[in-house]
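Chemist: how would this look folded up:
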Amino acid sequence: MTATSSPGGPVTAGVGTDVGTEVLADVAGRREEIVALCADLVAAPSVNPPGDTRQVAGVVAAALGDRGIDTRTEHTDPLMPSVLAGLDSGRPGAHLILNVHLDTMPPGDEAAWSVPVWELTRRDGRLYGLGMGNMKGAVAAMVTAVDLLEQRRGDWPGRITFAAVSDEVVFGDNGAAFLLRTHPDLLGDGLICGEGPGFERLALGEKGVLWLRVTAVGDPGHSSSVRRGASATARLAEAVRRVDDLTGRRGALPADLTAMADLTGVPGDTGLELTVNVGTVAGGTFIGQVATGATAELDLRLPPGLPADDAEQLVRDTLGDIPGIAVARIKGWDANWTSPDSALATSWQRAARTVRGAPHDPAVRLPASDASRWRQRGVPALCFGPQPTFSAGIDDHAEEDEVLRCAALYTLTALDFLHGTAGS
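Modeler: The predicted structure is shown next:
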């Protein structure tokens, strides 16, 4: 998929130093309010599966209502509501979407946690609790940003829609997908998603996905008569070995992302590399028989510059000389990204200089997010949140100061972006 760029090209700065100083001061003055909202969010379980977000949706709607902002809920499954709020300046301009998700990953082994799972723990500059990294810290920051933008309604043109959606963790059909299908106006002209790529980086895009099923057949017989490489399991084992060796390959980096090739990155970051995970393996029927059938399911994560069709052909070519092997696609889509020169990315980096004194290093997120749904429809989308590492896990947490910085970044980016599209 080609990179997207927002309408009108790069913008000129529309937010002055004084505004940046005021927003930072406003956010700092709300520290305890933001932490309290984080506590309420953590205390509202929303693990997916099963994906029941009614309680946490109520927390978000109440928080916005307490700040004088009207909300509505939308759902296709009543257990999975999404909370929407619209701000309209009454003046021509772009439509910016501010997006977060309400559901969380499961906690894993709760006995391995050193802090309560469902209760906020504030310790050593960190806020612990399930979902704080992914992504209740971002929810609190974005609710704060919406409030600040509402209070400054006279300072920006266009429209803003806040969309706190359900069913993102499993990339399901009951959240953002449902909203875009039933309310196409929610595409907008740009999207900021609270999904963090980790390590204080700005995600311009995310890897594609390709799921393949590899099947092997072999000659039947008693195990005592087996020949080397003739059983389905032996053939599949060779196939698995070969596809595992494909991990680390790169495609031809698109022109607007070439600067990323020079970044040192962080250890373990495979955003620009192909990875192949053999997720499941099954074969044979009995230990004393030669296996006549075996299957492996592969999860390939595709970097920009390596389309799904090319990756599938690479697997087919790699396995083509193994007898009895067949490859079938389960599902897949290409990597997606937004140009670092787009108006939205330019506005973000200006805000970053105000908030932290330097722009954020760009990144390609490893897992998928709802932002891809907008990029695939040609809308520029950025991902940034207070998730500290690649993914949440045991002792899920966010840095308290980073949650506050996110609130300021969301606010200032929105102001800058909308100023640059005045009259459009």
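Chemist: okay, CA-based contacts and neighbour counts for the rest of this
Modeler: Will do.
Chemist: helix, strand or coil for Trp337?
Modeler: Judged by DSSP: H, G, I helix; E, B strand; the rest coil, the three-state class of Trp337 is strand.
Chemist: thought it was touching Arg375?
Modeler: Yes. Counting by CA atoms under 8 Å, Arg375 is a contact partner of Trp337 at 6.7 Å.
Chemist: please say which of the two ends up with more neighbours.
Modeler: Counted by other CA atoms under 10 Å, Trp337 and Arg375 do not tie: Trp337 has more neighbours, with 32 against 26.
Chemist: here's the other one to compare against:
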Amino acid sequence: MSASLTERLAEAVDAGMPRARDDLARLVALRSVANAAIEPASECRAAATLVGELFSEAGVDGIHAHPTPDGSLAVVGRSGGPSGAPRVLLYSHYDVVPVGDPGTWSSPPWELTERGGRWYGRGSADCKGNLVASLLALRAVREVTGGWPVEVAVVCEGSEEQSSGGLEALLRAEPELAQCDVVVIADTGNVEAGLPTLTTSLRGTGSVLMTVRTMERPAHSGMFGGAAPDALQALLTALASLRGPDGETTVDGLEHGGSWMGEPCDPNRFREDAALLPGVEPLTGNGALGDLLWARPAATVLAIDAPPVAQVTAAVQGEARAVVNLRVPAGTDAKAAQDLLIAHLRAHTPFGAQVEIRAVSLGQGFQARTDGPAYAAMRRAMRTAFGRDAVTTGQGGSIPLATTFAELVPGAEIMLLGVEEPASRIHAPDESVDPEELRRTALAQALFLVELGGSTLA
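Modeler: Predicted coordinates:
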């Protein structure tokens, strides 16, 4: 008896795993941080070139690196399918966050290293692992079907982690690049390894840079301390006002009583995933854990400029600054919330200090429509690939591109998935991907593309 289409796709994905590892190793080796102050811009250009070559080899037509307004390169291409077939756009990004201190990594961050059955390296999960899963799926579909069952478009971004809006601006200027019936945003992951997950809600985000000045220069703490207005203390006072004693974010005028109506968040799993120390408990405010994660605003101090302990001097500081990030639930206007944050910080800074605040990033939240045929097909594909029914979840992170697609192609079904799971430790030292998550995610995408094209997978 001949193998079924599902079996042949699974075999093709399995056979493609060694190539997938090689592709990921080549991508991880490129230090594609989209910030020339941290890594050379040539690294991102080399990554864009490699991504283009890989998608071209996978059979996608018209691949080219398209400049965007923020200076990054977006790799785009499109192959036609049968007449009247659905148009599917696959999104990922090749830029990564910085590695931080390499000494905190157990293996070289720019070298894909296998350890304990996982593949380690910066970007191995977020988002080069997702990119490779899509490549693996496309190769399997081409090998098994001999063509494209649907129209396939790819868009691979080069500055997603910077939130600088390059790709969003490009798509608004050239909306034909976004035209599709389905968008698969491969930039999230599963709530636990082996449990297929569709992310249906994203919080909006807005960061501000706050600078506080009280004196023209630092003043000796022995001579002036106590009477000299301390800029660092003024900054800390303003920052402390962003949270109530129960951890609830309390920005003046910003609603913070929302309730999460989706899958609840397991406190034990959260405690483990967040690596909380003994005796430290998750914050729940006056609600449930899921409320604070996905249904309410969250203000986080991302960085502070102040003298480091290693360079301490007996001085009252005349200037200090910080970056504050605000996350807001889907449905809350991120710009209005950011304006409230700025007003709050000004109002809560003491000593008559001079306060300068400027916005540095902004992205609206997103709520997916999940009742269409593509979602149903993806759920079936995930059930086959993972052996378990898919669940839905929210995500506290922001992917502004999801909102851009919703605006440019309002009739499209937009789904978010990926290879990431809690042990991946994205944005942290020792980021890694489980090869099984990559394989299963690739198989789910391959099954999805073939079924959406009208084939029977039994």
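Chemist: where do the helices sit along structure 2?
Modeler: All helices of structure 2, identified by DSSP state H, fall at 5-28, 41-57, 128-145, 166-173, 221-224, 231-240, 267-273, 289-290, 334-347, 373-386, 400-408, 435-452.
Chemist: distance to Val96 of structure 2 added to those helices, as JSON lines?
Modeler: Shown next, in JSON lines, are these (distance: least, CA to CA, whole Å):
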{"stretch": "helix 5-28", "distance to Val96 of structure 2": "9"}
{"stretch": "helix 41-57", "distance to Val96 of structure 2": "10"}
{"stretch": "helix 128-145", "distance to Val96 of structure 2": "8"}
{"stretch": "helix 166-173", "distance to Val96 of structure 2": "15"}
{"stretch": "helix 221-224", "distance to Val96 of structure 2": "42"}
{"stretch": "helix 231-240", "distance to Val96 of structure 2": "28"}
{"stretch": "helix 267-273", "distance to Val96 of structure 2": "21"}
{"stretch": "helix 289-290", "distance to Val96 of structure 2": "27"}
{"stretch": "helix 334-347", "distance to Val96 of structure 2": "24"}
{"stretch": "helix 373-386", "distance to Val96 of structure 2": "27"}
{"stretch": "helix 400-408", "distance to Val96 of structure 2": "16"}
{"stretch": "helix 435-452", "distance to Val96 of structure 2": "18"}
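Chemist: of all these, which one is nearest Pro102 of structure 2?
Modeler: Smallest distance to Pro102 of structure 2 across the helices of structure 2 (CA to CA): 14.5 Å, for helix 5-28.
Chemist: would you mind giving the residues in structure 1 matched to that closest one?
Modeler: Under TM-score structural alignment, helix 5-28 of structure 2 corresponds to residues 19-42 of structure 1.
Chemist: so for the matching stretch, what gets flagged as buried?
Modeler: Neighbour-count burial for stretch 19-42 of structure 1 flags 20, 23-24, 27-28, 34-35, 37-42 (criterion: 16 or more other CA atoms under 10 Å).
Chemist: distance to Val165 of structure 1 for the residues you listed - can I get that in CSV?
Modeler: Formatted as CSV, the buried residues of stretch 19-42 of structure 1 follow (distance: CA to CA, whole Å):
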residue, distance to Val165 of structure 1
Gly20, 29
Val23, 26
Leu24, 27
Val27, 24
Ala28, 27
Ile34, 20
Val35, 21
Leu37, 18
Cys38, 17
Ala39, 19
Asp40, 17
Leu41, 14
Val42, 16
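Chemist: and of those residues, the nearest to Leu344 of structure 1?
Modeler: For the buried residues of stretch 19-42 of structure 1, the nearest to Leu344 of structure 1 is Gly20 (17.2 Å; CA to CA).
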